[in-house]
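Visitor: Give me a model of this one.
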Amino acid sequence: MLGKIHTFETYTYDTFEKMIDQLYEEVKGMDSNDPSAMEKIRQYLITLNEEDEIYMELLVDKLKDKEIYWNRPWYQMSKSLTRPLNVDQDYEETFETGSFTSDEINKVNKNWHKFVKKFKVPDKPLCLARWRNKGINCSAPEEKVRYFVTAYLARGLQRNLYQVYRHIVTYYGAPVKGSYSREEEKIMEICFQHEPRNAVTTCSMVLSREPRGLYKKLHINSCGEKVKKPRIKWTLPLATKFVRQLMQYTNLPLEELKNRKFEKEVWLKLEEDMDQHYIYLQQFWNTNLHVQLFVQDSVSLRKLRKKIYKKLKKSSYKVWSDIRWKELRQKFPDGYTHHFLYRVACRGIRGFKKYLKVPLEEVLEHGFYNLVKYSHHYDRVLKKLILDKNGDLTPAMFNNESGTSTNSLAVKEKT
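Guide: Just a heads-up that it's a prediction; the model follows:
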């Protein structure tokens, strides 16, 4: 999607702007709830992460043997960048607190330019600010280098290293300020639709904006704290309440809810009734309940996954992010949603980290391999639901020989 990763000899800020503009161009005409739109953003994140990794590798190569040679005050001697300094000790010399002043910001900038010139490294503070040490030991070379750079930038400041590191992350890592553009709001909408729990983190990295501003924007868009609520465990009574309210607010019988797009005001009413954010309710409807209500037979997820992979193998798609799930849905019986097909297909390739970058044929080979590798596991079945004479949801197929049904909507298993 975004092309080959650039080396730092050819990678410029103009290149970065072209990359983000290309992302905007690719998603602007896509439906926000289309899984392919989120895949575009994931692909962009992979590009950023790889760029950051390249930069850290370069810093390690340049600085791996460097030691701190300058005198430091006690408050800059801590070993951790990510934990606040313990100030229980009684020292006469203290450090500043509160926000960085303009003089302090200028000092950090001067230190950065001195660092770039002295050690002959690319002027890419954004890569340093974005880089995270997930899965890396605190004694790893990358961590030692990040510590060295932060200590260098703290020279001449009455600040501890934790404060300077947080300044690097927020000042260099989130340089974009001001009002949100239409393109940015499109990216935010896509992330909130597909990954509400991680939306702020993802948008912050993609848009180079501070998380606090994104949280505020979330609140303005009526997402607020409800996004953080734990998801409820869906049961038949809860699903029955959901369907009844949906029929009431749309004034439609159950059969006319199939493949219908509901206005946001309907979802907001359901949000209040169910005490769950409307995005979670949309996800439950699109990825579970719609299929259970409108697909004629119970669904074997293994068989369905195999069928999806076979159809993708015969398609003209070259990479995973090319897939148009709405188009693929047309090849399946009535009642399926493209959200459900996407989820089933993705779960069969979990663990294959490069699925967005390698040819689709390799991804499908991995998926077929997993189908064989885990064939000894129980198959998972999504049961069909119907409304009984009392207007309650009940399984169309009984779960045991006694003819009784369970109240749980968890996916059932059979051999």
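Visitor: For the rest of this, base every contact and every neighbour count on C-alpha atoms.
Guide: Fine.
Visitor: give me every residue that touches residue 269.
Guide: Contact partners of residue 269, counting by Cα atoms under 8 Å, 6 or more residues apart in numbering, are residue 249.
Visitor: For the host helix or strand of it, buried residues please.
Guide: Using DSSP states H and E, residue 269 sits in helix 264-274. For helix 264-274, the neighbour count (16 or more other Cα atoms under 10 Å) marks 267, 268, 270, 271, 274 as buried.
Visitor: next SSE after that helix?
Guide: Note on helix 264-274: by DSSP H and E, the next helix or strand toward the C-terminus is helix 278-284.
Visitor: That following helix packs against which elements?
Guide: helix 264-274 (3 or more Cα pairs under 8 Å, 6 or more residues apart in numbering; DSSP states H and E).
Visitor: In space, what's closest to residue 271 - neighbours in sequence excluded?
Guide: Nearest residue to residue 271 in three dimensions, chain neighbours excluded: residue 278, at 5.0 Å (Cα to Cα, 6 or more residues apart in numbering).
Visitor: any idea how far residue 284 is from the one you found?
Guide: 10 Å (Cα to Cα, to the nearest Å).
Visitor: Give me the more crowded residue out of those two.
Guide: residue 278 (24 against 15; other Cα atoms under 10 Å).
Visitor: right, and that one touches residue 266 too?
Guide: No. At 9.3 Å, residue 278 does not count as touching residue 266 under the criterion of Cα atoms under 8 Å.
Visitor: Strands along the protein, start to end?
Guide: Along the chain, counting by DSSP state E, strands occupy 299-300, 379-382, 385-387, 393-395, 412-414.
Visitor: how about the third one: buried residues?
Guide: Right, the one you point to is strand 385-387. For strand 385-387, the neighbour count (16+ other Cα under 10 Å) marks 385, 386 as buried.
Visitor: Just put the strands of the chain in JSON lines and tack on distance to residue 63.
Guide: Conversion of those to JSON lines gives the following (distance: least, Cα to Cα, whole Å):
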{"stretch": "strand 299-300", "distance to residue 63": "55"}
{"stretch": "strand 379-382", "distance to residue 63": "52"}
{"stretch": "strand 385-387", "distance to residue 63": "62"}
{"stretch": "strand 393-395", "distance to residue 63": "64"}
{"stretch": "strand 412-414", "distance to residue 63": "55"}
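Visitor: Quick check: which of the ones you listed is nearest to residue 164?
Guide: Shortest distance between residue 164 and these, using Cα to Cα, is found for strand 379-382: 50.6 Å.
Visitor: Mind listing what's buried along the closest one?
Guide: Residues of strand 379-382 classed as buried by neighbour count (16+ other Cα under 10 Å): 380, 381, 382.
Visitor: Next: stretch 211-220.
Guide: Buried residues in stretch 211-220, counted by 16+ other Cα under 10 Å: 211, 214, 215, 217, 218.
Visitor: Make a markdown table out of the residues you listed and add distance to residue 119.
Guide: A markdown table is the format used below for the buried residues of stretch 211-220 (distance: Cα to Cα, whole Å):
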| residue | distance to residue 119 |
| --- | --- |
| 211 | 32 |
| 214 | 35 |
| 215 | 38 |
| 217 | 40 |
| 218 | 41 |
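Visitor: One more, so I can put them side by side:
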Amino acid sequence: MNTTTRADAQTGAQADRFKATFGAAPHGVWAAPGRVNLIGEHTDYNEGFVLPFAIDKRARTAVRLRSDSTIRLLSTFGDQGLAEADAAALTPGPVKGWVKYPLGVVWALQQHGVEVPGFDLLLDSDVPLGAGLSSSHAIECAVITALNELTGAGLSVEEMVRLTQHAENAFVGAPTGIMDQSASLRGARGHAVFLDCRDQAVELVPFEAQEAGLVLLVIDTKVSHSHADGGYASRRASCELGAQVLGVKALRDVAVADLDEASGLLDELTFRRVRHIVTENDRVRQAVDTLRAQGPAHIGSLLDASHASMRDDFEISCPELDLAVDTARAHGAIGARMTGGGFGGSAIALTPVAQEQQVRDAVVHAFAEAGLTRPDIFTVTPAAGAERIS
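Guide: This is a model prediction of the structure:
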């Protein structure tokens, strides 16, 4: 069964289950992809540069509007049963489980002045949870794409990016930037999304790994993470402190050449946090230039340097991520790094096709030798962004 046929079968099965659960057919099914970030970690909330792409794994939401304010939510995974909420009484608070993401989107839309009635929703997703591939933003982007159409809100993609960020920050309680939803909403097949997080300017950069004889492997370490925990928030606080001391609006405005002076103004920890952001922004721009001029086979050293910076300066890696990266490099990957917010999740390894199996086997063996849970390893390719699929 090819990819298109499989996707059609999944969509049809989801619509059938929706009807069986809620008693009527959905008004449609909308999908939004997860994302992999090639390079540019934690630069987004510093108004910097990132280079993610939408992946060929998606969250799919079947939705039907209701005539009252009741919201009913069900997913095809996990053990959380049918959840209900009142669209007219949503407030940020201790909402548990995946339902906080669609409810956060409804709340953010209401804050923007969009009237959202009740609705029934069935979620299906093959974006791995907790793997650093933005499964939560895939849900949010699928939901806002559906509700934008169904309510006739007429929101631009830039507005949907900001509203899903507002949902994450103010409703979910995760201090994230705009990278994940930008990739999910603005992705394109065969391209990475070069995003300026200050003004949302986007350029699509060709990333055709297969044409260069490469695959991008994702190594899900199975170490779950949460962006709402203290590690992410403390890194953001360090960046804000650094910008304040250096007298700039955001660390985006600090150049590599400014780091010598910054080292004398900042405490040692804050300086290392700042140095990661400043050098990472520079690596993103180098990666874009290299992809355009030479192609993906020449960005390996930038991926390696990015991981070292996240491990040593930003301190968001973990032993499992380091093991995945080091093993992949030692067995044929031309470059590897952790991807996502850190403290767990996934690594990526840009690998020649001829070495793919060797890298896979070596990583699995290394994890077994270390007594760790077997990682999931799979390939991803740049895919289309959020869209209606039925």
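Visitor: Got a TM-score for the two of them?
Guide: TM-score of the superposed chains, computed with TM-score structural alignment, normalised by the length of the second structure, equals 0.24; 174 aligned residues with a Cα RMSD of 7.8 Å.
Visitor: helices or strands next to the host helix or strand of residue 52 of the second structure in the packing?
Guide: Here residue 52 of the second structure sits within strand 49-65, counting by DSSP H and E. With contacts taken as 3+ Cα pairs under 8 Å, 6+ apart, strand 49-65 of the second structure sits against helix 3-22, strand 28-39, strand 119-125, helix 135-151, helix 179-186, strand 191-196, helix 268-293.
Visitor: Now do that strand and strand 191-196, the angle between them.
Guide: 110 degrees (axes from the mean of the first three to the mean of the last three Cα atoms, to 10 degrees).
Visitor: Tell me the buried residues in strand 49-65 of the second structure?
Guide: Going by neighbour count (16+ other Cα under 10 Å), the buried part of strand 49-65 of the second structure is 49-65.
Visitor: Please apply the same query to stretch 366-373 of the first structure.
Guide: Judged by neighbour count (16+ other Cα under 10 Å), stretch 366-373 of the first structure contains these buried residues: 366, 367, 368, 371.
Visitor: Is it possible to get TSV of the residues you listed that adds distance to residue 239 of the first structure?
Guide: Output for these, formatted as TSV (distance: Cα to Cα, whole Å):
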residue	distance to residue 239 of the first structure
366	35
367	32
368	34
371	31
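Visitor: what's the closest of those to residue 108 of the first structure?
Guide: The shortest approach to residue 108 of the first structure among these belongs to residue 366, at 47.8 Å (Cα to Cα).
Visitor: any idea how far residue 342 of the first structure is from the closest one?
Guide: Taken as Cα to Cα, the span from residue 366 of the first structure to residue 342 of the first structure is 16 Å.
Visitor: again with residue 57 of the first structure
Guide: Distance check for residue 57 of the first structure against residue 342 of the first structure: by Cα to Cα, it reads 35 Å.
Visitor: Pick out whichever of the two has more residues nearby.
Guide: residue 342 (22 against 16).
Visitor: in terms of contact, does that one touch residue 38 like I think?
Guide: No. Counting by Cα under 8 Å, residue 342 of the first structure does not reach residue 38; the two are 11.5 Å apart.
Visitor: Residue 188 of the first structure is nearest to which of the strands of the first structure?
Guide: Nearest of the strands of the first structure (Cα to Cα): strand 379-382, 31.4 Å.
Visitor: now for the closest one, which elements pack on it?
Guide: strand 299-300, helix 301-313, strand 412-414.
Visitor: Tell me which of the ones you listed lies nearest to residue 109 of the first structure.
Guide: Of those, the one closest to residue 109 of the first structure (Cα to Cα) turns out to be helix 301-313, at 50.9 Å.
Visitor: Against which helices or strands is that closest one packed?
Guide: Here helix 301-313 of the first structure touches helix 338-347, helix 360-373, strand 379-382, going by 3+ Cα pairs under 8 Å, 6+ apart.
Visitor: Please name every helix or strand in contact with the second one.
Guide: I take that to be helix 360-373 of the first structure. Helix 360-373 of the first structure packs on helix 301-313, going by 3+ Cα pairs under 8 Å, 6+ apart.
Visitor: what angle sits between the helix it packs on and helix 338-347?
Guide: Going by the same axes, to 10 degrees, helix 301-313 of the first structure makes 90 degrees with helix 338-347.
Visitor: Which positions within helix 301-313 of the first structure qualify as buried?
Guide: Across helix 301-313 of the first structure, burial judged by 16+ other Cα under 10 Å covers 301, 302, 305, 306, 308, 309, 312, 313.
Visitor: quick one: buried residues of stretch 304-312 of the second structure?
Guide: 304, 305, 306, 307, 308, 309, 310, 311.
Visitor: Which one of the residues you listed is nearest to residue 120 of the second structure?
Guide: Nearest to residue 120 of the second structure out of those is residue 310 (Cα to Cα; 41.3 Å).
Visitor: Report the secondary structure state of the closest one.
Guide: helix (DSSP: H, G, I helix; E, B strand; the rest coil).
Visitor: wouldn't it be in contact with residue 275 here?
Guide: No. In this structure, residue 310 of the second structure is not within contact of residue 275 by Cα under 8 Å, at 10.2 Å.
Visitor: out of the helices and strands packed on strand 379-382 of the first structure, which comes closest to residue 205 of the first structure?
Guide: Closest to residue 205 of the first structure of these is helix 301-313 (Cα to Cα; 31.3 Å).
Visitor: any idea of the angle the closest one forms with helix 360-373?
Guide: Comparing the axes of helix 301-313 of the first structure and helix 360-373 via the same axes, to 10 degrees yields an angle of 160 degrees.
Visitor: What are the contacting residues of helix 301-313 of the first structure?
Guide: With Cα under 8 Å, 6+ apart, helix 301-313 of the first structure has contacts from 341, 344-345, 348, 361, 364, 367-368, 371, 379-382.
Visitor: gap between residue 24 of the first structure and residue 213 of the first structure?
Guide: As judged by Cα to Cα, residue 24 of the first structure and residue 213 of the first structure stand 20 Å apart.
Visitor: just residue 364 of the first structure next, same as before
Guide: As judged by Cα to Cα, residue 364 of the first structure and residue 213 of the first structure stand 40 Å apart.
Visitor: and what of residue 200 of the first structure?
Guide: Noted for residue 200 of the first structure: a distance of 9 Å to residue 213 of the first structure, by Cα to Cα.
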